[in-house]
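A.B. asks: sharing a model that was predicted from the sequence below.
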Amino acid sequence: MDVTGLRVALFSGNYNYVRDGANQALNRFVGYLLKQGAVVRVYSPTTDTPAFEPAGDLVSAPSFAVPGRKEYRVPYRLSAALRRDLNNFRPNLVHLSSPDPLGHRALSWARSHGLPTVASVHTRFETYPRYYGLAFLEPLIESLLRRFYRRCDAIVAPSESMAQLLREQRMSYDVGIWTRGIDRDIFNPERRDLGWRRSLGIADGVPAIGFIGRLVMEKGLDVFSDTIDKLTERRVQHKVLVVGEGPAREWLQNRLPDAVFTGFQMGADLGRAVAGMDMLFNPSITETFGNVTLEAMACGLPTVAARATGSESLVTEGITGRLIRPGAIGDFADALQHYCQDAAAREAAGRAAQARAERNGWDQVNQALVDTYLRVIRQRAQGLAPYSSPVP
């Protein structure tokens, strides 16, 4: 079989109703599959106000809003209507992108029909409870994730560091890589616009420390703001530029009243905003890859990031940026101060970062996942059921 023989049922917890790096990667991948001649049907929660048009055929799954985070929805069952739709579609592979209730039911459906399953890992769900005072739940969540992933034929991670963590957590015996690409027409140093920076009150000689992403506490906003406070105490000249939107925006604005908030940006505007920074500060430990880090690197920026999955596969310590122990406020401040006060070091790291980002083209990374699809289908055809779990 080649790609034209693929009939893929893709299950997602969020395919297009909120814009984030994970669902944009899924949409781009579906577009790539369709362009290659595959047939894809997507099952996901939907809303009346989606963030963007979906790639491929999208079927709405029953869902409810997450308490306290109503912008997100949880698909909670594989309804009779969805089962009929699946039976009519006749997929030969099931792709699961979220270990939610619908994902569990879809996995059971696939196993009952003898279909191979591939799961893609997009976030470190087991780390989320610590941001809400529930760290004691982490072992339980990790156990639930293990049960889910070990029932799949294969899983794919967006970075080698994340893949290694999944192996150490015994999530699967078959862990591959589906990394992320970069649109170089949008993200490049030529997008830098000093006039735009000035319109935001950022003087030409003042280094801009950037944050990009959803404004939610699990992105490390507490560490980010505490570190910026430390720079201010040291009288290090800087300006904070925050690109993104989310429920914690008011909290962060109160913590950093002198920061510039652009709100949500996309396309060329996002490229201009990223290129308008002088460095990226990414203290999050929940990322499995870190799309924003790659985007910043493509724009020629050094990154100061937490030494965690995702960032470790992108940032080369001391060359393209700095990797700091998670939560080490003083060390984060030292690294940022270095780049704020040493323009030559900042530019050298930025050039190295841009060169590193050149490796990530979308067609190449998406073909790697297609190859995984074809491999697990071939293995099933040879009578090789998932090696990883006796769980039905």
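C.D. replies: Cool, the structure landed.

A.B. asks: rest of the way, CA atoms for contacts and neighbours
C.D. replies: OK.

A.B. asks: assign the closest residue to residue 215 other than its chain neighbours to helix, strand or coil.
C.D. replies: With sequence-adjacent residues excluded and distances taken as C-alpha to C-alpha, 6 or more residues apart in numbering, residue 215 is closest to residue 246, at 4.3 Å. Of the three states, residue 246 takes coil under DSSP: H, G, I helix; E, B strand; the rest coil.

A.B. asks: isn't residue 219 up against residue 286?
C.D. replies: Yes. If you go by C-alpha atoms under 8 Å, residue 219 and residue 286 touch, sitting 6.9 Å apart.

A.B. asks: how about the closest residue to residue 63 other than its chain neighbours, what does it touch?
C.D. replies: The shortest distance from residue 63 to any non-neighbouring residue, by C-alpha to C-alpha, 6+ apart, is to residue 75 (4.0 Å). Listed by C-alpha atoms under 8 Å, 6 or more residues apart in numbering, the contact set of residue 75 reads 13, 44, 45, 61, 62, 63, 64, 100, 101, 102.

A.B. asks: putting a second one here so we can go through both:
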Amino acid sequence: MKICIVTETYPPEVNGVAMTLHRISGELKRQGHHVDIVRPRQSSESQHATYEDTFIITGLPLPGYDGLRFGLPCRAKLRKHWKFKQPDIIYVATEGPLGQSAIRAAEDLETPVVSGFHTNFHEYMKHYKLPILERMVRGFLRKTHNRTRRTFAPSQDVIAKLDAMGIQHTRLLGRGVDTNLFNPDKRDPALRQRWGIQGDNGIVAIFVSRLAAEKNIPLAAKAFEAIQARLPEVSCVLVGDGPERAKLEKAHPEFIFCGMQQGEDLARHYASGDIFVFPSVTETFGNVVTEAMASGLVTVAYDYAAPHRFIKDGGNGFLATYDREEEFIATTLRAFDAIDHWPEVRSAARTTAESLGWDGIVRDFAKELQSILDES
């Protein structure tokens, strides 16, 4: 198949959606499909830079997200491009102006188009103190996705929410994890020493994510405070960058801030931790959870999305009831009560992650795309 992926975000940008789409694209190619990417030009790129199998359109900075951009409306430009280089099917991964233009251009050309639901934008509204906009965003998402043949979502609980919103023809497009990159063997004693850990007996509690309001950062800080109140010697490390970082650093000089990490450096940071604390309530999946499990960490998370699917409470991680703050903190401390069993928990987490390969996930995705073409 000739598949075109349309997205507002893609590497070298660093976020869950960008990395997921890069992995899906690469696996589709490995399985013999031709993949083109349509995306905005990024701020770090030369205005004249070109890339194989990539069609770059004009973009503008996304407010509140330094380094991320959204594509400007370009229906006519996409229509012209696809007349010259016609795909069999188009996967619109994001719902912004670029995604809207892509759906309209695909309709003009009568090219099958499907969509992906990668981000709970409607749930972000309350975290940015804009709850009045949530209903409006829900309506926008419903209208957008129902113009496509299928809407792919990363977990069954997200699919249930989409069904309740009135979004039709939903399908599962799960997530894998790179267990070669994210691996306990990447543990770095020198990095741990910089975090104040002498030898391998000390404990590092780690949080990996964009430092933004929708990631429930205040609760992560409360969980770290509870840990250090009980065990002052624990080092609490935050990996990531974002609009909340400066405020957090000022409020919590006792925490260690490592900034954004990528690739092997990110893998070393994960593997050099011991317990992963992740209180976000807005994930469609939560790639960081499976990355932490692959790195052999004890994970504490809310019981939804990836944690619900892959964590067995007390077996390969610890779960708290969704969006219950006090229970999340209590669960974090409960994990420390079970510290003698951490070797077994960490080993079980790694074993679970090793079963989450991308090959079968992408193969099922391609089969669904082919079934749509067969219907046409």
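C.D. replies: Cool, the structure landed. Every value quoted in this text rests on a predicted model; they were computed, and no experiment measured them.

A.B. asks: rewinding a little: neighbour count for the contacts of residue 75 of structure 1 - can I get that in CSV?
C.D. replies: Formatted as CSV, those follow (neighbours: other C-alpha atoms under 10 Å):
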residue, neighbour count
13, 26
44, 23
45, 26
61, 23
62, 18
63, 19
64, 13
100, 19
101, 16
102, 26
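
A.B. asks: which of the residues you listed sits closest to residue 338 of structure 1?
C.D. replies: residue 13 (40.6 Å; C-alpha to C-alpha).

A.B. asks: map that closest one onto structure 2.
C.D. replies: Taking TM-score structural alignment, residue 13 of structure 1 has residue 8 as its aligned residue in structure 2.

A.B. asks: ok, that match - contacts?
C.D. replies: 39, 40, 69, 70, 71, 93, 94, 96, 98, 99 are the contacts of residue 8 of structure 2 under C-alpha under 8 Å, 6+ apart.

A.B. asks: next one: residue 108 of structure 2
C.D. replies: Contact analysis of residue 108 of structure 2 by C-alpha under 8 Å, 6+ apart lists residue 79.

A.B. asks: hey, where'd the strands end up in the stretch 101-250 of structure 1?
C.D. replies: In the stretch 101-250 of structure 1, the segments counted as strands under DSSP state E, counting those that start in this stretch are 117-120, 154-157, 175-177, 208-212, 239-243.

A.B. asks: need those strands in a markdown table (columns: mean neighbour count).
C.D. replies: Shown next, in a markdown table, are the strands of the stretch 101-250 of structure 1 (neighbours: other C-alpha under 10 Å):
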| stretch | mean neighbour count |
| --- | --- |
| strand 117-120 | 25 |
| strand 154-157 | 26 |
| strand 175-177 | 20 |
| strand 208-212 | 25 |
| strand 239-243 | 23 |
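
A.B. asks: could you redo those strands as TSV and give each row distance to residue 110 of structure 1?
C.D. replies: As requested, the strands of the stretch 101-250 of structure 1 are arranged in TSV below (distance: least, C-alpha to C-alpha, whole Å):
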stretch	distance to residue 110 of structure 1
strand 117-120	7
strand 154-157	13
strand 175-177	19
strand 208-212	37
strand 239-243	40
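
A.B. asks: who wins for proximity to residue 377 of structure 1 among those?
C.D. replies: strand 117-120 (8.9 Å).

A.B. asks: tell me, the closest one lands on which residues of structure 2?
C.D. replies: Under the criterion TM-score structural alignment, strand 117-120 of structure 1 matches residues 113-116.

A.B. asks: how far does that stretch sit from its chain's centre?
C.D. replies: Distance of stretch 113-116 of structure 2 from the chain centroid (C-alpha atoms, centre = their mean, to the nearest Å) equals 18 Å.

A.B. asks: who's in contact with the residue mapped onto residue 231 of structure 1 from structure 2?
C.D. replies: Using TM-score structural alignment, the equivalent of residue 231 of structure 1 in structure 2 is residue 227. If a contact means C-alpha under 8 Å, 6+ apart, then residue 227 of structure 2 has 234, 332, 333 as its contacts.
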